[in-house]
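Participant: All I have is the shape, not the residue letters:
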């Protein structure tokens, strides 16, 4: 197997954002600094959104100032929800990727970014322009990519339509996001191979949420679909507090690592640092 065939994206931002008790800045930085030494492709580390919406991540700029990037190849990704967030994020040369949640559910786009799908398209267009000017790369998440709990219409054609619109705008990395955990192995296998085939020059990723019971079958389906960019979070912590009252956690990174190891994939991770991060996570997440 070729080395680093898979881009593993570790998502402590997603893991932390719904926590009620504020995690001190120094503690966040200590945890992230361990994760930076593991060897992931990307660390989804923070977000530049309204502190009223996500108070847990109000200190993202301060956390960033406390990260040691001197001995890591891992790139940093920050989430933004509007152009004000874009302007904040591009000030930081340490950040490589700006992530934007583009919901194909109108209800969720309003709940999550306080804007319509049409307004969000304009945000993406402006974000792409600012990224080009500031040596950043945009990652656009197709949120509610496997359905939604609001009764908004959903089918593969809707997913493909918005993927096509975004790619034509210039998006180079699209991540299909299962925001509330409604994906199944069947629809993963139905949707992902078609997206990968239809958009050969676009990096297609997957950001799944899941209960512990069905994580492995979703990881297996994603693997066999041909996806090479996988988002996950240590121990499966997290979920989207803007989507539903009951948080459906992330895919657990240790299960992704274990599965890919069994398949003989070379991940080149520092498992000693990973195990240190596992221990430290208990103090953050309880």
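Facilitator: Thanks, I have it. The shown structure was predicted, so the numbers you read here are calculated from the model rather than taken from an experiment.

Participant: switch to C-alpha atoms for all contacts and neighbour counts from now on
Facilitator: Fine.

Participant: Contacts only, for residue 71.
Facilitator: residue 37 (C-alpha atoms under 8 Å, 6 or more residues apart in numbering).

Participant: Check the gap between residue 161 and residue 41 for me.
Facilitator: Distance from residue 161 to residue 41, counting by C-alpha to C-alpha, to the nearest Å: 29 Å.

Participant: go on, residue 224?
Facilitator: Separation of residue 224 from residue 41 (C-alpha to C-alpha): 20 Å.

Participant: neighbour-wise, which of those two wins?
Facilitator: More neighbours surround residue 41 than the other of residue 224 and residue 41, with 20 against 13 (other C-alpha atoms under 10 Å).

Participant: how would you label the closest residue to residue 12 other than its chain neighbours: helix, strand or coil?
Facilitator: Of all residues beyond its chain neighbours, the one nearest residue 12 is residue 45 (5.7 Å), with distances taken as C-alpha to C-alpha, 6 or more residues apart in numbering. Put simply, residue 45 is strand when judged by DSSP: H, G, I helix; E, B strand; the rest coil.

Participant: In addition, the following structure is provided for comparison:
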């Protein structure tokens, strides 16, 4: 079975200008759980001025339904964010940095070295509080400023994160430029130094390659993939880009190839339809479009 990490409520909504009320987010979460998703990244404990759409992080986490085998995760940028996450009693936390120096400085306002130092502290504190820690590495397959990112850079960052106690590292194709060949080459390089079971794929669909990249990642031994219901999300460095890989499209591909996901596709689409109504715009998932069209016949 492939583990799907649903990131729409964090990675997706952080790109939306419309603030979704906490109560609606909770309804979406309940629907996603009912559809069979068990790993949900629900928010980010960043300062509200940076991501206004996630300003209700504390309220949201304390409002979440506690369901057996369902794990909630939140992104934390620093020690202060971790303290808020722990106060809200989140199940897991996620730390993040970029694989390219320029993107990291523009995105986090730190060098990679400084980010790693901060992540080591945050990870240690989280583990001491008995919380699991996931790591995100952005721009693994390409940087909007530097272009190609070296395999050695990615390998060294992943090795450092694992040494800190991070249990899983999500490899981000942040601007959606990766191709299947690139994914295969990167994973084979990483596989010589890092256990494949500790890696996950996080592909954006800017150039329509997210599903193909995910399929190749599975062939190379990855068993965890990130996706966003409805295809929520976007890329600030590629205006008009589709953004995150849609969970519906991923489920359709996997189940059609005999790979079990434990997710009910119709129930999942129903959640995305409700959110479309709140956002007052169609979401990019191709499978969702088909579901909506079929419902009108």
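Facilitator: Looks like it came in fine. Please read these numbers as outputs of a predicted model, since none were measured by experiment.

Participant: Work out the TM-score between the chains.
Facilitator: Taking TM-score structural alignment, normalised by the length of the first structure as the basis, the two superposed chains have a TM-score of 0.90; 279 aligned residues with a C-alpha RMSD of 2.0 Å.

Participant: what about whatever residue of the first structure lines up with residue 227 of the second structure, distance to residue 18 of the first structure?
Facilitator: Aligned by TM-score structural alignment, residue 227 of the second structure pairs with residue 232 of the first structure. According to C-alpha to C-alpha, residue 232 of the first structure and residue 18 of the first structure sit 16 Å apart.

Participant: now residue 107 of the first structure
Facilitator: Taken as C-alpha to C-alpha, the span from residue 107 of the first structure to residue 18 of the first structure is 20 Å.

Participant: same thing with residue 277 of the first structure?
Facilitator: Distance of residue 277 of the first structure to residue 18 of the first structure, computed by C-alpha to C-alpha: 19 Å.

Participant: And for residue 237 of the first structure?
Facilitator: Residue 237 of the first structure is 10 Å from residue 18 of the first structure, by C-alpha to C-alpha.

Participant: More neighbours: which of these two?
Facilitator: Legend: neighbour count by other C-alpha under 10 Å for residue 237 of the first structure and residue 18, higher for residue 237 (25 against 20).

Participant: so what's that one up against?
Facilitator: 14, 15, 16, 249, 250, 252, 285.

Participant: Please identify, among those residues, the one with the most neighbours.
Facilitator: Using other C-alpha under 10 Å as the neighbour criterion, residue 250 leads these with 30 neighbours.

Participant: What is the equivalent residue in the second structure for it?
Facilitator: So, by TM-score structural alignment, residue 250 of the first structure is matched to residue 244.

Participant: There's contact between that match and residue 203 in this structure, I believe.
Facilitator: Yes - if you go by C-alpha atoms under 8 Å, residue 244 of the second structure and residue 203 touch, sitting 6.6 Å apart.

Participant: May I ask which helix or strand encompasses the spatially closest residue to residue 95 of the first structure that is not a sequence neighbour?
Facilitator: In this structure, residue 95 of the first structure finds its nearest non-sequential neighbour in residue 76, 5.0 Å apart by C-alpha to C-alpha, 6+ apart. Assigned by DSSP states H and E, residue 76 of the first structure belongs to strand 75-80.

Participant: What is that strand packed up against?
Facilitator: strand 42-48, helix 83-89, strand 95-103 (3 or more C-alpha pairs under 8 Å, 6 or more residues apart in numbering; DSSP states H and E).

Participant: CSV for the ones you listed, including distance to residue 176 of the first structure?
Facilitator: CSV is the format used below for those (distance: least, C-alpha to C-alpha, whole Å):
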stretch, distance to residue 176 of the first structure
strand 42-48, 15
helix 83-89, 21
strand 95-103, 10
